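>>> sharing a model that was predicted from the sequence below.
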Amino acid sequence: MSPDVCDLTLIDLPGIARVPLRGQPEDIGEQIKRLIIKFIEKQETINLVVVPCNIDIATTEALKMAQEVDPEGKRTVAILTKPDLIDTGTEKSVLAIVHNEVIPLCKGYTMVKCRGQQQIDDDISLEQATQIERDFFQNHDYFRCLLNEDKATIKCLAIKLTQELVDHIKKSLPQLDEQIKKLLWDVRNELKECEGGPPQDPRGAKQFLTQTLKRFNDQINSLSSGELIFEENLFAQLRAEFKKWNDHLNSSKPSFSDSKVVSQENRGRELPGFSNYKVFETVLQKHVAELKEPANDLLRGMKGQKEKAEQRILEQFEMENLIYTQDPIFLKILSEITKEWFLEEQLPMFDKECTYSQMMKAHYEIVVQRMADQLPMMITLFMLKETAELLSTDILSLLDGANVSELLFEDSDVSKRRKDLRDRLDRLTAAQAELTEFI
């Protein structure tokens, strides 16, 4: 670092090793190449290929790798070093390289003469080294022309790199802006998962806890009433289960087709010709009882106040054993089945105009309609609505004599992640603001 140098971001990549030293893996050369490629293939970087003047540039592996990732040479700048070590008579060949006549590069070549090890040991300052370098080129028979062409000295290189970097950044700004926007979107989404950490002061912490519990309580109530819709809609799932129950009721309706067989199988001690209501009642009770197992299957898929809902469903089946319905309802369904019209004024009436099977079918239809609604309503009431109310009461009770700091304690990793995300958000926001001025 120095006040006398330009601001540049440099990544110093390792030299390409060919022979592994003791303790190094056999594929050390390939590992280094992969590392170098990882950096130089990025379109937002400028690749500086450093080549000593005293070797054959055409065989330089670094330049070859740069050409592979940048065939047109738009991101490659070549730097020729050690001009004081070239063999006498090769100066013109080196000049041809610098003049872009051997391996052309869009950004060309620059020659520099850095401090030698002896100068470093002698604590030669950068300012002194800069003057020594300039004197070298000024007094060189072949290379002095490079000064006028701005193709020699570290100072010239620094100015060139700064301008190249600025130009390259300008070209990359739209792409950088899109990348920053995407990163900002991702960071904001991540922050939502851990945003709103608890305040440190007791009063603020208590208020934070109250607001948090209230929001949670509101969500529970909204969810139980079907107002809050998540990705996996609770009521959509319940409705599907309730539909299965309704479909089962409709598909399992007995036909009661043979009233004579029904009467004979369930005949008591009465003489022929006499009707027995007990027959009607017994047959219907038997078929209603067959619905208990599927009803319990519907309940087993739920949790919470299962026992309470189970008890109410059992009571519903016990009530269905009473074989009761209002006369107008029964007569309406019976009329629909028999295609004959029955009126309350005709009561009491004999069943010779209508078979037992049709009367059983009429009442069973009423049972199906009642059960199709009653079970879902009981499950919704006892396992959703009342559960939500009990949970809400328990949540609000946490505020009574609660240890706020204990309730609001969070894992240190969470707070650290929140801080890191907020810092990233600040940096990205600042970067976006800076970019906006240039785009």
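Yep, it's here. Worth saying up front: this structure is predicted, and the values here are computed from it rather than measured.

>>> alpha carbons only for contacts and neighbour counts from here, please
Fine.

>>> how about the strands in the protein?
Here the chain has its strands, by DSSP state E, at 47-52, 76-81, 109-111.

>>> okay, the ones you listed in JSON lines with distance to residue 219 next?
As requested, the strands of the chain are exported to JSON lines (distance: least, CA to CA, whole Å):
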{"stretch": "strand 47-52", "distance to residue 219": "56"}
{"stretch": "strand 76-81", "distance to residue 219": "59"}
{"stretch": "strand 109-111", "distance to residue 219": "67"}
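
>>> among the ones you listed, which is the most enclosed?
With neighbours taken as mean count of other CA atoms under 10 Å, those reach their highest mean count in strand 109-111, at a mean of 25.

>>> please enumerate the helices of the stretch 301-439 of the chain.
Secondary structure of the stretch 301-439 of the chain (DSSP state H, counting those that start in this stretch): helices at 306-320, 327-338, 356-380, 386-397, 404-407, 412-438.

>>> so which bits of the second one are buried?
Right, the one you point to is helix 327-338. Using 16 or more other CA atoms under 10 Å as the test for burial, helix 327-338 gives 330, 331, 333, 334, 335.

>>> just the last one next, same as before
The neighbour-count criterion (16+ other CA under 10 Å) identifies 418, 419, 421, 422, 424, 425, 428, 432, 435 as the buried residues of helix 412-438.

>>> how about the fifth one?
Burial within helix 404-407, assessed by neighbour count using 16+ other CA under 10 Å, is assigned to 404, 405.

>>> what about the helix ranked longest in the chain, distance to the chain center?
Longest helix in the chain, counting residues (DSSP state H): helix 154-194. Relative to its chain's centre, helix 154-194 lies at 25 Å (CA atoms, centre = their mean, to the nearest Å).

>>> and that helix, what does it pack onto?
helix 412-438 (3 or more CA pairs under 8 Å, 6 or more residues apart in numbering; DSSP states H and E).

>>> go again using 10 Å as the cut-off
Judged by 3 or more CA pairs under 10 Å, 6 or more residues apart in numbering; DSSP states H and E, helix 154-194 is in contact with strand 76-81, strand 109-111, helix 126-138, helix 412-438.

>>> comparison target, given below:
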Amino acid sequence: MSYLESDRLIKISYLVQIIDCYKMFKFVILKYCSSPYLWKTKPQLSGRPKMHFQWNITLNHPHQMPNFLLSRKLMDNQKATIPYLAERLTKELVEHIAKSLPKLEEQIDKKLEQTKRKLKNLGDGVPQDQGQMTNFLIEKITKFNSLLFEVARAEEVVEEGNTRVFTKIRSEFSKWKTQLDKKANKLDEHLRDEVEEFAQTRRGKELPGFVNYKTFEGIVKQHIQDMEEPAVLLLKNVAEIIRCNVNKIATSHFEAFPNLLRVTKVHMEDLREQENKNAEEKLHWQFSMEKTVYSQDCLYSYQLNAVKQRGTSFVLAMNADLKEMAHHVSAYFKLASDRLANQVPLIIQYHLLDQYVGRLHIATMGILGEGHVITRLLQEDSNKSRDREALMGSVERLRKARQLLAKSVLI
């Protein structure tokens, strides 16, 4: 809120009270001075109007008699006099002001809090001393890095209605787990056709109930590789969430210093692209390693027994060799999907949050050693300087208004 708005608030409150006073005065006049006296303007020789009242009652209008008698009675009881009206109006005005003060006080407190918050966001002005300017720049960058570390630790303070960054990322990770589960649930449907096609075209000398390992390995690899593209899409979604929030923090923190903001964003974008590339490479490596079919014996045996006990609807209609193949494929894919459900989010979180924030901290602290002129980095936007002065004036005026209201309430 600007200083003009704060002044306008106080003036409007006074104006509203004056209007209310006028309405009450008019009401009292009409209520207690209803009489056949009418004010008229009669011209004089000098051309200047002169106010006088004229008796305007006749016996031909009997309906005017009650008003006349009432006015006469009020005059006799001294209730239609200026002193009485002044006393009555003062009493009404005092009661009205007493009722309006708490609400006006609440409005001023709210505006004062909003103005202080805006002033805090703008921060203090840049010091003039060279040594103090260096310390000011270091503190500014350190505060920015601390905000980023809070985001990485999922400890940042958010306003009501907003969501923490890692909460959004966790939601994306949950969607990834859901995709893997859906793939596992639909695996039985795909396996029926694949296993039947194997039995008809590539079955060797195996007796019923024996599994051809090469065929099993090929089916497993294909289903795991189908999840590589969704994993890369997950990486892009998380990267966009982090990019938007880090840009928002930087813009808000360095808003008053456009040159410093520009230099910081250069480091932000360079490091973001590097870590995105590193994370994507790690994901491809992970899926390349998944082509090597492997599991601990105890884990695989446990999962295989669980699949056999659970059973599937189509396995019951198969012969022994097809049943056995379906059991092994389902058991191994369950183990692999559980591994990917954890490993993919770990890779993304490590590069896009931990590594990115850590490297950005080092890069921003190194701005001082890059040959930049400190005075240029801390060159403040002229509009922000004027806004700070205006907000400081508004805070001072609102405080004075608050003190006056407090004294009025005490009185």
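Alright, I've got the coordinates. Only a predicted model underlies this, so the values are computations on that prediction, with no experimental measurement involved.

>>> TM value for the aligned chains?
After superposition, the two chains reach a TM-score of 0.64 (TM-score structural alignment, normalised by the length of the second structure), with 314 aligned residues with a CA RMSD of 4.5 Å.

>>> let me have the helices and strands packed on helix 154-194 of the first structure in CSV, extended by distance to residue 318 of the first structure.
What follows is those, written out as CSV (distance: least, CA to CA, whole Å):
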stretch, distance to residue 318 of the first structure
strand 76-81, 89
strand 109-111, 98
helix 126-138, 101
helix 412-438, 54
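
>>> those: which one's closest to residue 156 of the first structure?
Residue 156 of the first structure sits nearest to strand 109-111 of all those, at 8.2 Å, using CA to CA.

>>> give the aligned equivalent of residue 371 of the first structure in the second structure.
Residue pairing (TM-score structural alignment): residue 371 of the first structure is matched to residue 340 of the second structure.

>>> buried residues, stretch 278-297 of the first structure. List them.
Buried, per 16+ other CA under 10 Å, within stretch 278-297 of the first structure: 279, 280, 283, 284, 285, 288, 291, 295.

>>> hang on, the earlier thing: dump the residue contacts of the match of residue 371 of the first structure.
176-177, 180, 224, 227-228, 231, 283, 286-287, 290, 334, 346 (CA atoms under 10 Å, 6 or more residues apart in numbering).

>>> pick out the residue nearest the middle of the second structure.
residue 162 (4.0 Å; CA atoms, centre = their mean).

>>> circling back to that earlier point, between the helices of the stretch 301-439 of the first structure, which one is nearest to residue 210 of the first structure?
helix 386-397 (8.5 Å).

>>> what angle sits between that closest one and helix 356-380?
Angle between the axes of helix 386-397 of the first structure and helix 356-380 is 10 degrees (criterion: axes from the mean of the first three to the mean of the last three CA atoms, to 10 degrees).

>>> thinking again about what came up before, could you dump the helices of the stretch 301-439 of the first structure to CSV with distance to residue 46 of the first structure?
Formatted as CSV, the helices of the stretch 301-439 of the first structure follow (distance: least, CA to CA, whole Å):
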stretch, distance to residue 46 of the first structure
helix 306-320, 68
helix 327-338, 87
helix 356-380, 66
helix 386-397, 60
helix 404-407, 53
helix 412-438, 20
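
>>> residue 259 of the first structure is nearest to which of those helices?
helix 356-380 (4.9 Å).

>>> now do the closest one against helix 327-338, angle only.
Going by the same axes, to 10 degrees, helix 356-380 of the first structure makes 120 degrees with helix 327-338.

>>> and the helices and strands packed on helix 154-194 of the first structure: which comes nearest residue 241 of the first structure?
helix 412-438 (38.7 Å).

>>> so where is the closest one in the second structure?
Under TM-score structural alignment, helix 412-438 of the first structure corresponds to residues 382-408 of the second structure.

>>> next: stretch 214-224 of the first structure.
Against the second structure, stretch 214-224 of the first structure falls on residues 142-152 (TM-score structural alignment).

>>> now that stretch on the first structure. Mean distance?
Compared with the first structure after fitting, stretch 142-152 of the second structure deviates on average by 0.9 Å (mean CA distance after the TM-score superposition for the first structure).

>>> how about stretch 390-405 of the second structure?
Counting by mean CA distance after the TM-score superposition for the first structure, stretch 390-405 of the second structure comes out at 1.6 Å.

>>> hmm, who's touching that stretch?
The contact list for stretch 390-405 of the second structure (CA under 10 Å, 6+ apart) reads 1-7, 9-10, 101-102, 104-109, 111-120, 122, 384-389, 406-411.

>>> now which of the residues you listed would you call buried?
Applying 16+ other CA under 10 Å to the contacts of stretch 390-405 of the second structure flags 1-3, 6, 9, 101, 104-105, 108-109, 111-112, 115-116, 119, 122, 384-385, 387-388 as buried.

>>> so what's the residue mapped onto residue 328 of the second structure from the first structure up against?
Using TM-score structural alignment, the equivalent of residue 328 of the second structure in the first structure is residue 359. For residue 359 of the first structure, the contact set (CA under 10 Å, 6+ apart) comprises 256, 259, 280, 330, 331, 333, 334, 335, 337, 338, 351, 365.

>>> so which of the residues you listed is the closest to residue 30 of the first structure?
Among the contacts of residue 359 of the first structure, and counting by CA to CA, the member closest to residue 30 of the first structure is residue 365, at 80.8 Å.

>>> my guess is that closest one meets residue 325, correct?
No. Using CA atoms under 10 Å as the test, residue 365 of the first structure is too far from residue 325 to be in contact (11.1 Å).

>>> and residue 32 of the first structure, how many neighbours?
17 (other CA atoms under 10 Å).

>>> that one matches what in the second structure?
Checking with TM-score structural alignment, residue 32 of the first structure has no match.
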